[in-house]
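Participant: fold the following.
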Amino acid sequence: MAAARTWKRRTGWIAAGAVGAAALGVVLLNLWPQEKQLERRIGPVSPVQSAQFRREAGTMLGPAIVDGNAVADYQNGAEIFPAMLAAIRAAQHSVNLETYIYWSGDISRDFIAALTERARAGVKVRVLADWAGSTRMKQSAIDALRAGGVQFEYFHPLAWYTLDRVNNRTHRKLLIVDGRVAFTGGVGIADAWNGHADDPEHWRDMQFRVEGPAAQQMQAIFEDNWLTATGEVLLGPDYYPQVAAAGTLAVQAFASSPNGGSENMQLMYLLAINGARQSIDLEAAYFVPDELTLRALRGALERGVAIRLLVPGPHVDSHVVSGASQARWGAMLQAGARMYRWQPSLLHNKLMVVDGYLTMAGSANFDNRSFQLNDEANINVYDRAFAAHMTDVINADIAKATPLTHAQWQRRPWRQRVLDWLALQTASQL
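Facilitator: This is a model prediction of the structure:
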């Protein structure tokens, strides 16, 4: 009897060890980079306003820089959601929506109504939502979409055979209508983004509408993940029509994914930072740069580039990310950057303007998760007038922020310093 009990205990420990080893294996599969990451400093880089810079950026990232586009920016949900819904309601052939967050609520119902109305009218409507980011989406909302004729799919839904990919999320925010008009930015389909960002309950964000040839680049980015999720290839004039020039702007839409081209997003930021000669204005909801990117920013300051950095203030959605970010602030302030903390609400912007010429915006945050783990999509706009307009937007945001000095950063309580340091140790997964 004693021998039997001993055997049971041993087999129990063996089974527990096997389960633990399997769990550790799953964790390592999720955390281990799938491609070799950027490790070495980039340089020298031509000025962002030069033809050489555009030639390199337009070749290295995949999609070319294309002329003939019109780009409009929308500030906060009060402007963003009406513009997106109007584009959906005007669709004649196809609507493709990819989002990280789709939560149930009033905004969700507005989108369901618009999407299903178009689907019933014969428009091909597809929605791809990230499984992890859209866990607060009720099944009734999914059922309503599908009952209305919308093809709804999750990106990397949780299953035993997807455990090695659960940490790879689509953080892209894309809406493409008829292959002619496309939106990107930081907004999720949720009530938290509605309003004017003038109180803690409504987030500060922006979205960009692109009309012209670059919209088809964004259609191709959507198709990349739709193909991954469903195996369906989207072809024909409903998705890639002949598109005439809609404006005068040179635009490039590009994407990154750990399954291929994971370095694209960080590479573009590094090219822009190292190509800066005059100024960098950066609005970063999650500012947690790795050592390579931090060195690039400090190198720009040493070259005499003026850097203004807008980061969240008292309202945050992750105290761990906030702590890791604060741990990085000292290096920037000591090197001469001017920093500001947004006050009215939660800041969710992702925007960078370089030398009053290059505007970079989209879904990517300024952190390792966006640079290496998430699927992201951004646009580059090469135009001085558009950059001047976006600089005005940044100036208006700074007017609602409080400056931060290095002396103020140093006066953090010791407990906060410890928490910030601990948070920074997990920065590769934030």
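Participant: for the rest of this, base every contact and every neighbour count on C-alpha atoms.
Facilitator: Noted.
Participant: that's a strand at Y269, yeah?
Facilitator: No: the assignment for Y269, made by DSSP: H, G, I helix; E, B strand; the rest coil, is helix rather than a strand.
Participant: neighbours of the closest residue to E117 other than its chain neighbours, how many?
Facilitator: Spatially, and ignoring its direct neighbours in sequence, E117 is nearest to G148 (7.4 Å; Cα to Cα, 6 or more residues apart in numbering). Look at G148: counted by other Cα atoms under 10 Å, it has 18 neighbours.
Participant: also this sequence, please, to line up against the first:
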Amino acid sequence: MHYRLALALALTWLCLACAGCSTLSPKDSAEATRILAEGKSTALTCEREDHCAIENRLSRAADSAIASSTAEAPKHAVWIVESGQEALHSRVSMIRAAQHSIDLQTYIFDEDDSARMIMRELIAAAKRGVKVRILIDQLSAFKSARTQVAVAGAHQNLDLKIYNPLFERGSLSNPLQYALASIAQFRTLNQRMHTKLLIVDDKLGLTGGRNYQDDYFDWSPSFNFLDRDILVAGPVVRRMSETFNVFWHSSRAKAMPELKDAVSLLQTQGVPKLSDAAYEFPDRVRAFQAASADVAALDDMYARMEIDTGDVQFIADLPAKHRRGPSAVRKQDPFSSELSQVIASTQSEIILQTPYLVLTNAAQRSFVALQDRAEPPRVIVSSNSLASTDNMLTYGMAYKYRRRYMRRLGFEMFELKPHPASVAFDVVAARSEKDSHVAIHAKSIVVDRTIAVVGTHNFDPRSQHYNTEAAVIVRDPKVAERVAHNMLRMMQPDNAWTIAPNRKALRKVDEAVLSGTEALPILDLWPSRYGTSYQFVPGPACPAPVSFKSPDFQKCYRLVGDFPEVNVVSLRWWLTRVITAMGAVTMPFL
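Facilitator: You can find the predicted model right below:
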């Protein structure tokens, strides 16, 4: 019996390996191209020159900014988009305002309610006559190749490409294919397109942490991300468009006739019909669509959020990053160089927010340089707790190096609670279950309350070495203050625990032990990590939170342990301990 099972597994593995190595013939690709083109709808729902675009505050602000800009004095309008519902409305408003073109680039495009609604908006725009291009990383491009082909064949004005596909397939359909990829194409498997862009008519552009999935828009009943986008109107959007075009025309971006599973499906079934299945929560979608049709109300919201500013900078990795291994990534690479310069420019304060506090060696050196100054700036860091995080592996590494972050890098760290009391999260929209929780997914930096960076970069080794990333840098105190306010709100005592050194006696033991064991890649077994979690306790002598460096800290804060709200008998608790002790070898890929 065991022999037969082993033989079956071996044969399955061999079949997958052979499928991965076979090539797509020009004849099959040409036939698939013909079938796809013939299957696309050509019907239009609008004959107007503006393709029935719905003018709104965003499009008017873009026209005004471009009209008043010069090369020496560019003008922009900026919106910092915090809540999931604002983020969803912003995307729908942008799509409906499109007159000529829509370019969408993302890491994840799911098939849940929010993703299907956005896809239907994009197809509706194509039917109006707008040219729509969609580029998705292979690892999370819908649920199946069937959906990919259905989307690509929906209309002649819509094109879809898949980025960096493994085994020339649009979709990996089973775990064995991932296992084979980890052996046969390990480098390609790790080189992912994490860039997220939505560009309309070369005048409105949006980037940030959000993918196209319910979790990012307050629509998941069990778990949601607290994220951040930046929407920009003005001349810098042309730079975003140029970046998208480089990706779109890259040899790593593949259309359906270049993908084996898509070609096979087209040859056997033609262009499949796009699913018209009912939404999971149809009443919620109807309520959202009714609100999205109220242009005046949304214009009022955008007016309150809008900040007029001058120079705005867009930085992004390009597909060329994937021609090099991690050892070839140099300090002078434009993206990392710009971030390093922003950090180095800090005079008094830097606020950093990231879901995964696992810093590259280069990033650590940047912060060490700040601390080595005669008067080092304050460094405030917001991230996830073990109770809130969606990634125990990265949290285990952040926990391992807690002493280094606090003592050598000068970090004042705050970890988000899983059930924060006052953050930008719509419980009603989420249809939240009793045990639902949230986690930080935003990636932002604010320097001296004058410079704001919002984008996709997690400031971790994976973002530095493997993924392509994008960000917007705005040098404007109004924008920086808005982003700082939102980040600091997540660090308030009702939303986050404060990380501070252990009591004095244990702290001294930690210092002595960890100075030797912390550098070990494995067998770092010491159970305490120098710093632990505290909860602020207000009172007459403690009217407001203070830094852990304040002499009043101990009397104003209550010790709550290393992993508050995580049961010591839970798998999460024990896996994190194992990861901290044994997982440092995974650091380059986190």
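Participant: sorry, back to before: ok, now how distant is the residue nearest to E117 of structure 1 from T135 of structure 1?
Facilitator: 21 Å (Cα to Cα, to the nearest Å).
Participant: please enumerate the strands of the stretch 101-250 of structure 2.
Facilitator: For the stretch 101-250 of structure 2, applying DSSP state E, counting those that start in this stretch gives strands covering 101-106, 131-137, 158-163, 197-200, 204-208, 223-226, 229-233.
Participant: on that earlier part again, what's near enough to touch the residue nearest to E117 of structure 1?
Facilitator: Going by Cα atoms under 8 Å, 6 or more residues apart in numbering, G148 of structure 1 touches 116-117, 119-120.
Participant: for N76 of structure 1, same thing?
Facilitator: The neighbours of N76 of structure 1, taking Cα under 8 Å, 6+ apart as the test, are 193-197, 203-207.
Participant: equivalent analysis for I350 of structure 2, please.
Facilitator: 343, 377-380, 445-448.
Participant: most neighbours among those, which one?
Facilitator: Neighbour max across the contacts of I350 of structure 2 (other Cα under 10 Å) = V446, 30 neighbours.
Participant: can you find the partner of that one in structure 1?
Facilitator: Aligning on TM-score structural alignment places V446 of structure 2 opposite V353 in structure 1.
Participant: my read is that its match contacts N380, right?
Facilitator: No: if you go by Cα atoms under 8 Å, V353 of structure 1 and N380 don't touch, sitting 9.7 Å apart.
Participant: pull up the aligned stretch in structure 1 for stretch 124-132 of structure 2.
Facilitator: So stretch 124-132 of structure 2 sits over residues 117-125 in structure 1, by TM-score structural alignment.
Participant: so which elements touch the helix or strand harbouring T12 of structure 2?
Facilitator: T12 of structure 2 is part of helix 2-21, with elements assigned from DSSP states H and E. Secondary-structure packing of helix 2-21 of structure 2 (3 or more Cα pairs under 8 Å, 6 or more residues apart in numbering; DSSP states H and E): helix 175-184.
Participant: and the helix it packs on, how far out from the chain's middle?
Facilitator: In this view, helix 175-184 of structure 2 has its centroid 24 Å away from the chain centroid, taken as Cα atoms, centre = their mean, to the nearest Å.
Participant: kindly report the same for stretch 94-108 of structure 2.
Facilitator: 18 Å.
Participant: ok, stretch 498-506 of structure 2 next?
Facilitator: The answer for stretch 498-506 of structure 2 is 32 Å, by Cα atoms, centre = their mean.
Participant: same question for it: list its buried residues.
Facilitator: For stretch 498-506 of structure 2, the neighbour count (16 or more other Cα atoms under 10 Å) marks 498-502 as buried.
Participant: and the residues you listed, which two are the farthest apart?
Facilitator: The span of these, defined through Cα to Cα, is set by T498 and N502 at 11.8 Å.
Participant: now do the contacts for the residue sitting nearest the centre point of structure 2.
Facilitator: Centroid check for structure 2 by Cα atoms, centre = their mean gives G209 as the closest residue, at 3.1 Å. G209 of structure 2 sits next to 196, 227-229, 441-443, 455-456 when contact means Cα under 8 Å, 6+ apart.
Participant: tell me the contacts of F244 of structure 2?
Facilitator: With Cα under 8 Å, 6+ apart, F244 of structure 2 has these contacts: 103, 105, 197.
Participant: and of these, the nearest to K75 of structure 2?
Facilitator: L197 (20.5 Å).
Participant: quick revisit: contact partners for the match of V446 of structure 2?
Facilitator: Counting by Cα under 8 Å, 6+ apart, V353 of structure 1 has contacts 279-282, 359-360, 387, 390-391.
Participant: what residue of structure 2 matches up with I101 of structure 1?
Facilitator: So, by TM-score structural alignment, I101 of structure 1 is matched to I108.
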